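Enquirer: prediction below, plus the sequence it came from.
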Amino acid sequence: MTIKVGDTLPEAVLMKMTADGPAPVSTKELFARRTVALFAVPGAFTPTCSAKHLPGFIEKADELRAKGVDEIACISVNDVFVMGAWGKSAGTDDKVTMLADGNGDFAEALGLTMDGSRFGMGKRAQRFSILVKDGVAAEVNVEEPGAFRVSSAEHLLGQLTAA
């Protein structure tokens, strides 16, 4: 079943690259008592993800935080080393937390996977954004295949402004 507004996000362990190496991140702890702008991309270093999706959240980070977002997190079905390298390459610094959903378990638990086998990518996360408030989905924005509009930082910022 696909996550929808009002649903509690599933518990999972994602991975984050730190100065000391890979470290686990519990979604329960990540989302507890805070507001998180979570977005997913089909793959690190892929064209739309690198040219538009991630840069949009980096550029809008201060505006999102000014609207009450405590953390901005990017997930992808990639390994933690790739996500760490992509974050470093993109200059995410303290603006966007890069999280690896290495086996796609979290994306699958959300009901938001896609089959990228045709492109040699296997199971991946669909492109989406979710505004999470204390572990509950307040906004869920899932893109149609090949599209990039409703999962953007600009769209999520508009939802925060309208609220």
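Expert: Looks like it came in fine.

Enquirer: from here on, contacts and neighbour counts on C-alpha atoms
Expert: Will do.

Enquirer: tell me where this protein has helices.
Expert: 27-31, 47-48, 54-59, 61-66, 80-90, 105-110, 153-162 (DSSP state H).

Enquirer: OK, contacts around the nearest residue to residue 41 once chain neighbours are set aside?
Expert: Spatial nearest neighbour of residue 41, excluding adjacent residues (Cα to Cα, 6 or more residues apart in numbering): residue 127 at 4.8 Å. Counting by Cα atoms under 8 Å, 6 or more residues apart in numbering, residue 127 touches 39, 40, 41, 42, 142, 143, 148, 151.

Enquirer: alongside the first one, take a look at this:
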Amino acid sequence: MPVLKPGDSFPPDVVFSHIPYTEEKGEITACGIPVSYNASKEWADKKVVLFSVPGAFTPTCSVSHLPGYIQNLPQFKAKGVDIVAVVAFNDAFVMSAWGKANRVNDDSILFLSDPDAKFSKTIDWADDASGRTKRYALVIDHGKVTYADIETERGSLQKSGADTVLASL
């Protein structure tokens, strides 16, 4: 499958790994049980913002990229966004811990794992050299892609940052 672009349908059978947040497993050292998260099914009738980072706990991702989405969550909701999700190649345990480390103590932002960058590879937005997901953002509205862009400069948030994606809604 080539790169997704506005007007395309979100691919069928996109499944990520996810550990749903629970209060009893709310401590950063607590491990939940990873479950399959069928994004194609879950997002079919919702407006979704999905942004991808090269890795949890990395400088640009932790200092700038994720915080922008956390801070702007009310504005995304006000624009009719049902789900905000972040994806990286890290396993579900790391993604869960990253959410807890950033005080996302609910599933207001989904922390999804794209093991082996499988989804990112299918849309040609994975780094072949490292095997990581690249930095990109998608808006999916009831199964249709309405925004899709990828960063071409290391550390840049010009195309995938919260402000840019929010302006596209």
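Expert: Yes, it's here. This is a predicted model, so every value here is computed, not measured.

Enquirer: let me see the TM-score of these two.
Expert: The TM-score (TM-score structural alignment, normalised by the length of the first structure) is 0.90; 155 aligned residues with a Cα RMSD of 1.2 Å.

Enquirer: residue range for stretch 39-50 of the second structure in the first structure?
Expert: Under TM-score structural alignment, the alignment places stretch 39-50 of the second structure onto residues 27-38 of the first structure.

Enquirer: report the contact partners of the most centrally placed residue in the second structure.
Expert: A centroid search over the second structure (Cα atoms, centre = their mean) returns residue 86, at 2.0 Å, as the residue closest to the centre. Going by Cα under 8 Å, 6+ apart, residue 86 of the second structure touches 50, 51, 52, 53, 66, 109, 110, 111, 112.

Enquirer: counterpart of residue 58 of the first structure in the second structure?
Expert: By TM-score structural alignment, residue 58 of the first structure lines up with residue 70.

Enquirer: still on that earlier bit, would you turn the contacts of residue 86 of the second structure into TSV with neighbour count?
Expert: Converted to TSV, the contacts of residue 86 of the second structure look like this (neighbours: other Cα atoms under 10 Å):
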residue	neighbour count
50	21
51	26
52	28
53	24
66	22
109	19
110	21
111	28
112	31
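
Enquirer: just the residues you listed: which are in strands?
Expert: Mapping these onto strands (DSSP state E) picks out 50, 51, 52, 109, 110, 111, 112.

Enquirer: what's the fourth one aligned with over in the first structure?
Expert: Structural alignment places residue 109 of the second structure opposite residue 96 in the first structure (criterion: TM-score structural alignment).

Enquirer: surely that match touches residue 70?
Expert: No - between residue 96 of the first structure and residue 70 there is no contact under Cα atoms under 8 Å: 10.7 Å.

Enquirer: pretty sure residue 10 of the first structure is touching residue 106, no?
Expert: Yes - shown here, residue 10 of the first structure and residue 106 form a contact pair, counting by Cα under 8 Å, at 7.4 Å.

Enquirer: who has more neighbours, these two?
Expert: Neighbours were tallied for residue 10 of the first structure and for residue 106 using other Cα atoms under 10 Å; the higher tally belongs to residue 106 (24 against 16).

Enquirer: hmm, back to that, and of the helices of the first structure, who's closest to residue 17 of the first structure?
Expert: helix 80-90 (5.3 Å; Cα to Cα).

Enquirer: what are the buried residues along that closest one?
Expert: Residues of helix 80-90 of the first structure classed as buried by neighbour count (16 or more other Cα atoms under 10 Å): 80, 82, 83, 84, 86, 87.
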